[in-house]
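Novice: Please find the sequence and the predicted model below.
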Amino acid sequence: MCGICCAIVLSPLQSTCREDHQAKLQRRGPDCSRHVSRRDPGSGYECRFSGHVLHMRGPLTPQPLEDDDGNVLLWNGEVFGGVPVGSEDNDTQAVLRHLGASCTEAQVLAVLSAVRGPWAFIYYQARRQWLWFGRDYFGRRSLLWQFAEGHKAVTLSSLSLSGAGSGQAAWQEVPAAAVYRIDLEACSLAGSFHLSAYPWRCPSTECHESDFRWEDVLGSACLGLNDSSLFLEAPVAPLKRQVPEEPLDSQNSLRTAEPLEVLDSLLLSGEMKTRAHQLLDALSEAVRRRVQLLPRSPGGTGVAVLFSGGLDSMVLAALADCHIPPEEPIDLLNVAFQIPLASPRSSKETKRVEEADDSAGSRVGFEVPDRITGRAGMQELLAMNPSRTWNFVEIDVAPEELRSTREKHICHLVYPLETVLDDSIGCALWFAARGRGTICANGTSEPYTSRARVLLSGIGADEQLAGYSRHRAHFKSAGWTGLEKELGMEMARISSRNLGRDDRIIGDHGKEARFPFLDEDVVSLLNSTPVQQKADLTLPRGLGEKLLLRLAARELGLGASSVLPKRAMQFGCRIAKMENRKEKASDKCSRLRRT
């Protein structure tokens, strides 16, 4: 994980990145900072690179990283496959070696197409005076761009470096639909920027460019497809088109049975059992890649799970247990927002909350749904492996702390996204990732702050396995074909709706989010699985959505958590109850106004 930034101007730079801007980037990469410049006196352009490193793998390698040919690389990513990286090597060095050996456009694209794992990068190719940049196919790492007034400068950064006051150009997320190239010499001579886009060749019709117009013009900086008609190869298999004409009659008799009995009955089918094990194997390998080869100190905690006790987080925690050294604790980060006492409640709801708070011995208002399922999940994990130290971290957030922290940190990180949903998810993730709360030790509650640098997140499960309520609506109105189309759309837009925001939020604590459900092999497996085997929405909530994952969880040894209904984070942690209840998730959020 790194905080990366590059300012490019077509005439000599008059100002530098302010000290407070560097401090924001350094929060993402607290271990090492470095600055490098490249300029061409003849053409007049100048590039200033700034890198802030969170050390995760191999020897600590300062960024920007340079080679003997003058190439410069800023790399905010992880190589989990595709490009050889030894267990003791640093992936930034490995990527620069391969890019440095690439002379042509096609060769650069071949390197980027090969990498398996999340990345955002900025690469100065010295011999050609080209600047390359972009994000991985799913957009798992944040990268923003801003074109300055007068259109003589562009800044690329992991996060926005300026406020939204008058006179400031807007920041935008760099679309993950492509990687981009600037011919610095040609643009300097022309006096304006022209960006060449190299799109991913998509494996299905629901591909990235469906939401992006290549003819868009950002001021006088024209963005268009590259003249060579080159592209990157998508890292996942095509989405399979195979749906039944009618609902699965064989499951009609299961709709009134006990949920766990339904799963056990379905696992008697050889095909469903095989599918469940295929998913379990792919997820296990994805988790292994993400929790091993980390810098570890004796007795320290290297990995945490964003943990609600729900299906996704329970599966990730159980799989992490299989691959993390047995003597190492695993932190389970569980966040709860206090419902103000003055908020309207029915007398029945008030009595239930007060009884839950009293029975748990917690502060009033924090016994939210995710806290209840989280504790139950913790007990389930403890039963599976009682020798592991499971740190269930109760992170309580009071309204006054939420308001002050949102204004000071979170607004800036969520930007340029701005909806009520972005606010809710962003705030929940920021406090969860900070990891400051309490744990129960020796029968008493003690302050605890997680030191884990890797946070496992379950994002991607709902998008691929029909976990959201809107999927039931599409299935009801358009059947299997409509559901499959919606799942394709979910993955096509996940970069712009979720992942850049989540990376900015979590990275603010000098920690790195990792997404096993978005591992390329996992996505390829699910893309090749018929939709009716991934989900059967003729079955009730807690069964039909994410059916295949529930079967995998059952095979993994999980019990009650494998049949919990889907509950969105903003409702489970109760942040959605703290604000105006009449707001819609898609409304523009007034609380995210920045100064």
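Specialist: Cool, got the structure. Numbers count the residues shown, from 1 in each chain.
Novice: CA only for contacts and neighbour counts going forward, please
Specialist: Noted.
Novice: Helices of the stretch 201-350 of the chain, residue ranges please.
Specialist: 259-266, 270-291, 311-323, 347-360 (DSSP state H, counting those that start in this stretch).
Novice: Show residues contacting stretch 193-202.
Specialist: By Cα atoms under 8 Å, 6 or more residues apart in numbering, the surrounding residues in contact with stretch 193-202 are 137, 151-152, 177-183, 187, 208-209, 214, 220-227, 229-234, 238.
Novice: how near is Leu96 to Ser113?
Specialist: Using Cα to Cα, to the nearest Å, one gets 14 Å for the distance from Leu96 to Ser113.
Novice: what's the answer for Val53, then?
Specialist: 24 Å.
Novice: of those two, who's got more company?
Specialist: Val53 (28 against 19; other Cα atoms under 10 Å).
Novice: was I right about Val291 contacting Val305?
Specialist: No. If you go by Cα atoms under 8 Å, Val291 and Val305 don't touch, sitting 10.9 Å apart.
Novice: between the two, which one's more packed in?
Specialist: Between Val291 and Val305, Val305 has the larger neighbour count (other Cα under 10 Å), namely 26 against 20.
Novice: Contacts only, for that one.
Specialist: 313, 316-317, 330-333, 455-457.
Novice: same thing with Ser450?
Specialist: 301, 304, 331, 393, 434-436.
Novice: coming back round to it: please check the contacts of stretch 193-202 and keep the buried ones.
Specialist: Among the contacts of stretch 193-202, those scoring as buried are 137, 151-152, 177-183, 187, 208-209, 214, 221, 223-226, 230-234, 238 (criterion: 16 or more other Cα atoms under 10 Å).
Novice: just to revisit the earlier point, and the contacts of Ser450, which are buried?
Specialist: Buried, going by 16+ other Cα under 10 Å: 301, 304, 331, 393, 434-436, out of the contacts of Ser450.
Novice: In TSV, list those residues along with distance to Asp503.
Specialist: Below are the buried ones among the contacts of Ser450 laid out as TSV (distance: Cα to Cα, whole Å):
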residue	distance to Asp503
Thr301	21
Ala304	15
Asp331	19
Val393	21
Arg434	13
Gly435	16
Arg436	19
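Novice: just these now: which is nearest His474?
Specialist: Ala304 (34.6 Å; Cα to Cα).
Novice: How much space separates that closest one from Arg288?
Specialist: Distance from Ala304 to Arg288, by Cα to Cα: 14 Å.
Novice: ok, Cys17 - how many residues close by?
Specialist: Cys17, neighbours per other Cα under 10 Å, totals 15.
Novice: Please compare the first structure with the one that follows:
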Amino acid sequence: MCGICCSVTLSIDGYGGYEFLHKNLLQNLKRRGPNSSHQVLKTDNDYHCLFSGHVLHLRGLLTPQPIEDGRGNVFLWNGEVFSGINVGAEENDTQIMFNHLSSFNNESEIISLFSSIRGPWAFIYYQISSHCVWFGRDYFGRRSLLWHFSNTGEGFCLASVGAQAVGIENKWQEVPACGIFRIDLKSSAISKRVVLKLYPWKYISKENTIEDVDKSLNQISDDLPKFVSIEINGARLFLKTPVTPLNTNLPPQDSFEPAHRSHITATIENLQVFLKDDHMKKTVHQLIHVLSEAVKRRVLCLSRTESVFLNDNLSKASAKKANIAVLFSGGIDSMVIASLADQHVPFDEPIDLLNVAFMTEEQTGHTTFTKNSGKAKKHVETPSKENSKRSATTIDNIQDQNINVPDRVTGRAGLKELKALNPLRIWNFVEINVSLEELQRMRQHRISQLVQPLNTVLDDSIGCAVWFASRGIGYAMKEDEMKPYQSSAKVVLTGIGADEQLAGYSRHRVRFKTHGLEALNKELEMELGRISSRNLGRDDRVIGDHGKEARFPFLDENVVSFLNSLSILEKTDLTLPRGVGEKLILRLAALELGLTASTVLPKRAMQFGSKIAKMENNNEKASDKCGRLQMLSSE
């Protein structure tokens, strides 16, 4: 995870004519990359570029950014190369990527490189020979990148995260995850127009690729200033889409008889019946394999100290800190991710399960209790103002055994299942309790800037919930007593992508009942197409604010390709009741992994499971513009 930024001044009057890198933006970037901060200034007679890089060190040797070669090319990288090009265990993918880019002489080589890599990424590359800046996000948009163009045409800024600044109108927008962009800086400075050359992803399954791209260009252009235009690159080069097309084939009408399944109830026994079908069982095991490999890449691809050997005293493990955390509700997505992580994280290393709950004003007492006695003692706790230190000794979260929001209840039940699967693993179930006062304070000072440019009630709810959860400050059971705890994990696994691919949302059931399987297929295709703009950029900014990296196993390219290859009824069956039909194949995979009660839990959205949706205005719709996100700090 890194905070990357490039501020460009298109002026011959000297550097500083249009300065973006103000204090607030630099602070936001540094929080994403606490291990190294560095800046590089490149000047030309017609333009000036300031590159700023802030690194969270996760793999190989610490490589400060921006990275520059002897010719003056500059590279900023916020990504993980999991496959596609060779990156050794002790190597840093930033350096490997830059080595490739520095050796290229033409644009087709650059496009070929980004077509080949697998993993999340956002990048900025200054190619001095052509006076061009290249930038973009991966196919799913798993890493945030924003752009901001001046109203006068004097310059623009690219950054992982935006910020409010006095005198600068807040018009940060997410860079569309539709391909890679190139800007000729010299030409832009002379013409006073910025032309965005797009190298789009090519949808191999569609014959009307160019028409589709042109349509998307019009939509992007509508949100840009008049002096900025966008057009397909002159060579008509395309990036190769990294996943297989969605299988939209439907079963024969006479083979699909939904009526006979309507009586099935959501029980483990009824779920197990589906595994008696040999084809279904084989498909389920294929999913387990590809998803397990995706989790493996994401939990092992980071620097670790050496693990103890099996014959060492296991008490040594209790002193170890967690490297991996899971956003954990106890629902089917997080349970499968946690159980697969257990198979690959070193046996002596704890795994943090981050469980967030939002409290009503009545729940203000501080209750401590022991595992053995169960006796509670009431205390009064004054919230601390030292949030920026994020120290466990300055926690202003409140521990209350009565914080039984739905996700806390299912989370505790899920913990018991995981302990049954592996009782030797140290599972740190971190209870993160957030008061209304703390929610409002941290939204104003931190979270609102991270959620923007998204601005709906849903963005507010999810953004706040994920921010507090990924911060990892709460209470955990230590030595048979609930004690203050702060997660040390730099990698946070999240289950996003499962609902979008496996029809987990209630809107999918409505769509199916109203318009049938064909309409459901189109809905799922749309879900993945818009996940970059609806979810991933926001979640990356929110989690990255704690100097942690979000990783998304369900959006691994191999996982998506496998699920796309299946027919709709091999993945989900919405003629079955809630708790069985949605995400059917994942529920069956969970059964095969040894999970029990969690396999038949119905989908519950995070904003309802954590009860953040009940904290303030209950009359709002999720799609409404959220006025609370406008209450930005003036500091």
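Specialist: Yep, that arrived. All of these numbers come straight from a predicted model, not from anything done at the bench.
Novice: quick revisit: which two among the contacts of Val305 of structure 1 are spaced furthest apart?
Specialist: Largest pairwise distance in those, by Cα to Cα, is 13.9 Å, between Ile330 and Ser457.
Novice: quick one, which of those two is more surrounded?
Specialist: The neighbour comparison of Ile330 of structure 1 against Ser457 (other Cα under 10 Å) goes to Ile330, with 25 against 21.
Novice: Contacts only, for the corresponding residue of structure 2 for that one.
Specialist: With TM-score structural alignment as the criterion, the equivalent of Ile330 of structure 1 in structure 2 is Ile351. Ile351 of structure 2 makes contact with 322-326, 342, 425-428, according to Cα under 8 Å, 6+ apart.
Novice: mind putting these in a markdown table, distance to Asn86 of structure 2 included?
Specialist: What follows is the contacts of Ile351 of structure 2, written out as a markdown table (distance: Cα to Cα, whole Å):
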| residue | distance to Asn86 of structure 2 |
| --- | --- |
| Ala322 | 28 |
| Asn323 | 24 |
| Ile324 | 24 |
| Ala325 | 27 |
| Val326 | 28 |
| Asp342 | 26 |
| Arg425 | 32 |
| Ile426 | 34 |
| Trp427 | 34 |
| Asn428 | 34 |
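Novice: so which pair among these is furthest apart in space?
Specialist: Farthest pair in the contacts of Ile351 of structure 2, by Cα to Cα: Val326 and Arg425, 14.5 Å.
Novice: May I have the secondary structure class of the counterpart of Phe392 of structure 1 in structure 2?
Specialist: When structure 2 is aligned by TM-score structural alignment, Phe392 of structure 1 is paired with Phe429. Assigned by DSSP: H, G, I helix; E, B strand; the rest coil, the conformation of Phe429 of structure 2 is strand.
Novice: my read: Phe429 of structure 2 touches Gly474, true?
Specialist: No. Judged on Cα under 8 Å, Phe429 of structure 2 makes no contact with Gly474 at a distance of 9.6 Å.
Novice: ok, the two, which is more surrounded?
Specialist: A count of neighbours by other Cα under 10 Å puts Gly474 above the other of Phe429 of structure 2 and Gly474, at 28 against 23.
Novice: and that one, which of the three is it?
Specialist: Gly474 of structure 2 is classified as strand under three-state DSSP.
Novice: Look up how far Leu271 of structure 2 lies from it.
Specialist: When Gly474 of structure 2 is compared with Leu271 of structure 2 (using Cα to Cα), they lie 36 Å apart.
Novice: Identify the residues contacting the match of Phe392 of structure 1.
Specialist: 352-355, 412, 415, 476-477 are the contacts of Phe429 of structure 2 under Cα under 8 Å, 6+ apart.
Novice: after the longest helix along structure 1 comes which helix or strand?
Specialist: When structure 1 is parsed with DSSP state H, its longest helix is helix 469-492. Counting by DSSP states H and E, the next helix or strand C-terminal to helix 469-492 of structure 1 is helix 494.
Novice: Pull up the aligned stretch in structure 2 for that following helix.
Specialist: With TM-score structural alignment as the criterion, helix 494 of structure 1 aligns to 531.
Novice: Report the contact partners of Gly60 of structure 2.
Specialist: 89-93, 302-303.
Novice: what's the answer for Glu149 of structure 1, then?
Specialist: If you count contacts by Cα under 8 Å, 6+ apart, then Glu149 of structure 1 has 168-169 around it.
Novice: from the contacts of Phe429 of structure 2, which single one is nearest Glu80 of structure 2?
Specialist: Nearest to Glu80 of structure 2 among the contacts of Phe429 of structure 2, with distances taken as Cα to Cα, is Asp352, at 21.8 Å.
Novice: list the contacts for that closest one?
Specialist: Taking Cα under 8 Å, 6+ apart, one finds 322, 324-326, 427-430, 487, 489 in contact with Asp352 of structure 2.
Novice: Show me what Lys584 of structure 1 lines up with in structure 2.
Specialist: So Lys584 of structure 1 corresponds to Lys621, using TM-score structural alignment.
Novice: Tell me how far its match lies from Asp459 of structure 2.
Specialist: Distance from Lys621 of structure 2 to Asp459 of structure 2, by Cα to Cα: 11 Å.
Novice: Count the neighbours of the aligned partner of Lys24 of structure 1 in structure 2 for me.
Specialist: By TM-score structural alignment, Lys24 of structure 1 lines up with Asn28 in structure 2. A count of nearby residues for Asn28 of structure 2, using other Cα under 10 Å, gives 23.
Novice: And Asn28 of structure 2, which helix or strand is it part of?
Specialist: Per DSSP H and E: helix 23-32 holds Asn28 of structure 2.
Novice: The helix or strand following that helix vs helix 23-32, what angle?
Specialist: The helix or strand immediately downstream of helix 23-32 of structure 2 is strand 36-43, counting by DSSP H and E. Angle between the axes of strand 36-43 of structure 2 and helix 23-32 is 130 degrees (criterion: axes from the mean of the first three to the mean of the last three Cα atoms, to 10 degrees).
Novice: State the span of structure 1 onto which the very next helix or strand once past strand 36-43 of structure 2 is aligned.
Specialist: The helix or strand immediately downstream of strand 36-43 of structure 2 is strand 48-55, counting by DSSP H and E. Alignment of strand 48-55 of structure 2 against structure 1: residues 46-53, by TM-score structural alignment.
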